[in-house]
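Student: no sequence on this one, just coordinates:
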């Protein structure tokens, strides 16, 4: 295998590990951190889901999934009384530490689906005790220090039976969402020009006499008023406002709090790729009608593992079917620009997703998800694969009946150093060998990927032993759950 390919993965994995390694030792969450007591479970007429995490890290705009910390996730469900509390998993004991720029104390995420006498909803909460970024000397440059204490994010989506909607009818959807912190400071020693956003930021966060609530309000006001909702901090990177808001419709409510975004890009630092930390995210959604069940379906362009599974990248415009479906309408999303991953190791071009879901009579439901990719290129391996696609069609026939499924995958051509190595006929699970023990699998269904409620598949999977553990492209997963 070509050494340039190995080097690209090694450098990228070390860069990712540097951030992961600075997270503190895992914590065990307690009941006080989230839902108090497990409520009685009962079936509702609503679809509910929650996704909560403390930290998400992006390198070059692509998510490092292995560094998504304290993730509490509830896929679409009709059941009230579900809850979970999840603490931090990453540890300095298991990962190398090439720098010491990022320090995050243990984070805790929780969610609960609930039903009271007047309200049905789903709530998500994340808390991070302490955050410190910078404060070290890199290449003889002192890095400014940003500290945040007690960051807490909340998102609640609900249906209130006692409320009145916009049409004057009884019952209405609603949201609650907020974020706050117990303290914030920025140590910055260089000269600052008065009247600039950076000067305003320093005045706000270093005012020891102001109550915390006032500091939060002023920080939000400042970040909301500047271009890109971001203030540059020379020598460190930038701090930006996430978003905290809700969307309410006739049949749904979505609430999201994504507190802060911090770009770590120290001047003259060893790592020349901007690393983005998204901090304190909670997102919930409730919807109706779900008389035949809920859809748990996702399509994405790529899932990549490297460095003995240390590095996990993926997502790229991931799409999901709403819990209640789309009313049978086919929705399409196109990612037009090329996605270049790991410093040119992998290039994706021509991403497109399609999905639909429909509630039918007599407890039945059907769905479709499709993932298409025009071109996958691994330059260092001389490998180009074109015309990649997968599609899953499901038909749920009611509770107690196995969901019927049809799985289709395709590939236009497989080129190795410009020469086609694609067999004339390919069936699900067939493999093509290339290079030094490289393996391409057509239509890979992972172990446990197919069950009573549906299945998942990747159109093409690539393994390069010792270099790339696994690349899944044209990935789709779809299930229909009655509860």
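Tutor: Received the coordinates, thanks. Computed from a predicted structure; not experimentally measured.

Student: contacts and neighbour counts: CA atoms only from here.
Tutor: Noted.

Student: and residue 242, helix, strand or coil?
Tutor: strand (DSSP: H, G, I helix; E, B strand; the rest coil).

Student: biggest helix in this structure by residues?
Tutor: helix 3-20 (DSSP state H).

Student: what comes up buried for that helix?
Tutor: Buried positions in helix 3-20, judged by neighbour count with 16 or more other C-alpha atoms under 10 Å: 5-6, 8-10, 12-20.

Student: do the same with stretch 255-270
Tutor: Neighbour-count burial for stretch 255-270, counted by 16+ other C-alpha under 10 Å, picks out 255-267, 269.

Student: just flag the most distant two among those residues.
Tutor: Taking C-alpha to C-alpha as the measure, the buried residues of stretch 255-270 reach their widest spread between 255 and 269, a distance of 37.5 Å.

Student: which strands and helices sit next to the longest helix of the chain?
Tutor: Counting contacts by 3 or more C-alpha pairs under 8 Å, 6 or more residues apart in numbering; DSSP states H and E, the secondary-structure elements packed against helix 3-20 are strand 311-315.

Student: on contacts alone, who are the packing partners of the strand it packs on?
Tutor: Based on contacts counted as 3+ C-alpha pairs under 8 Å, 6+ apart, the elements that strand 311-315 packs against are helix 3-20, strand 62-64, strand 294-306.

Student: what about versus this one:
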């Protein structure tokens, strides 16, 4: 539940003041100003940030990301996005005040530096009515200059109070334990910087509440930059199964899900697989494997997304060897070739008898059970979307089960020819 305080209220003024005094905020404001000029670059860039994320432990509570903001796959410097929330209630846990996210891409052409910055500041976190954390901040920065790619993660926390007492700030590998309330850890940091790119991510702190073992991550920031954008920017995914229906209780997936990196995979085939997928016990789904590849040079960008399912069984229906594949090539002059070559279905069996695979635009119906469509292909302006098998259940739920899903688009790079 989000509670937005009136802008004129004294509380809101206090929260706003607290936000502006969080360590590191000045740099974020400078980044905002530096991001005024939009410039297309040779880099693929991404940034995300959020205030809190809760995982429930023995207490059945979950909370999505608060004050979430992102810059997705882009090659454009000069982007600046923000998300400010005055207050958020974490049901049964407490409240977070003064949440502020800044994500930026910017460039300094004179210095030859292109940067991605994600910063998240939280003015105050109150948990259980007893534990208070103030001025929590994380900042992830990646950049490229004449010396190559670089990364940096900065995290800080202003103070910890509980029961009227002040506690020291945790240090690496030395958490702070507050008996009967919580254990507070310095947040994790990770990343890399090599000749192909840089990635940096950090959580300012992690709080584990007692006795529920509920985990709260506070002030998350992540930034990424990679070279390799020459002709196009990839946008694609593959997943084995997805269930959608009007009834919110009848949903699942996408599972397992693979995303294509913005710049592609440098010609390497990446794979992800699972032994099986549970669709609420209604459909038995065998092993699923996703494969994807994207590469580009100065003339073209090309790639594929693919998802294969060994087989599925639903009542009298059995389908073997389901595969969806989306193939796209973008040429420097803007031409796009796309097709679903490689999309196949091994066999459809109903009550032990093989059935003809319905051609595109037609369907096989099992009265009272389902309607089956095969090779559902949608060409888009920049690519193609493929579903190998689509089942529409006729049980009144309106559920649609998509089996074998692949989608790929290649956007223009924006790099000068």
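Tutor: Yep, it's here. Note that the structure is predicted; figures quoted are calculated from it, not measured.

Student: can you pull the TM-score for these?
Tutor: Structural agreement between the two chains, given as a TM-score (TM-score structural alignment, normalised by the length of the second structure), stands at 0.72; 389 aligned residues with a C-alpha RMSD of 4.8 Å.

Student: returning to what we had before: in CSV, list the buried residues of stretch 255-270 of the first structure along with secondary structure and distance to residue 302 of the first structure.
Tutor: Putting those into CSV (DSSP: H, G, I helix; E, B strand; the rest coil; distance: C-alpha to C-alpha, whole Å) gives the following:
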residue, secondary structure, distance to residue 302 of the first structure
255, strand, 27
256, strand, 25
257, strand, 26
258, strand, 24
259, strand, 27
260, strand, 26
261, strand, 24
262, strand, 25
263, strand, 24
264, strand, 25
265, coil, 26
266, coil, 29
267, coil, 31
269, coil, 30
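
Student: quick one: closest of the helices and strands packed on strand 311-315 of the first structure to residue 130 of the first structure.
Tutor: If you check each of those against residue 130 of the first structure by C-alpha to C-alpha, helix 3-20 wins as the nearest, at 15.7 Å.

Student: could you point out which element follows that closest one?
Tutor: Taking DSSP states H and E as the definition, the helix or strand that follows helix 3-20 of the first structure towards the C-terminus is strand 42-59.

Student: residue 215 of the first structure contacts residue 208, correct?
Tutor: No: with contact defined as C-alpha atoms under 8 Å, residue 215 of the first structure and residue 208 do not form a contacting pair (9.7 Å).

Student: who has more neighbours, the two?
Tutor: Between residue 215 of the first structure and residue 208, counting by other C-alpha atoms under 10 Å, residue 215 is the more crowded of the two (23 against 13).

Student: and the more buried one, what does it touch?
Tutor: Residues counted as contacts of residue 215 of the first structure (C-alpha atoms under 8 Å, 6 or more residues apart in numbering) are 204-205.

Student: quickly find the element holding it.
Tutor: Secondary structure from DSSP H and E places residue 215 of the first structure in helix 212-225.

Student: okay, buried residues for that helix please.
Tutor: Under the neighbour-count rule (16+ other C-alpha under 10 Å), helix 212-225 of the first structure has 212, 215-216, 218-220, 222-224 buried.

Student: burial count for residue 422 of the first structure?
Tutor: Each residue near residue 422 of the first structure was counted by other C-alpha under 10 Å, and the total is 15.

Student: now it, nearest residue through space, not along the chain?
Tutor: Leaving out its chain neighbours, the residue that sits closest to residue 422 of the first structure by C-alpha to C-alpha, 6 or more residues apart in numbering is residue 414, at 5.1 Å.

Student: surely residue 129 of the second structure meets residue 94?
Tutor: Yes: counting by C-alpha under 8 Å, residue 94 is a contact partner of residue 129 of the second structure at 6.7 Å.

Student: more neighbours: these two, which one.
Tutor: residue 94 (16 against 11).

Student: what's near enough to touch that one?
Tutor: Contact analysis of residue 94 of the second structure by C-alpha under 8 Å, 6+ apart lists 125-129.

Student: cool, thanks, talk later.
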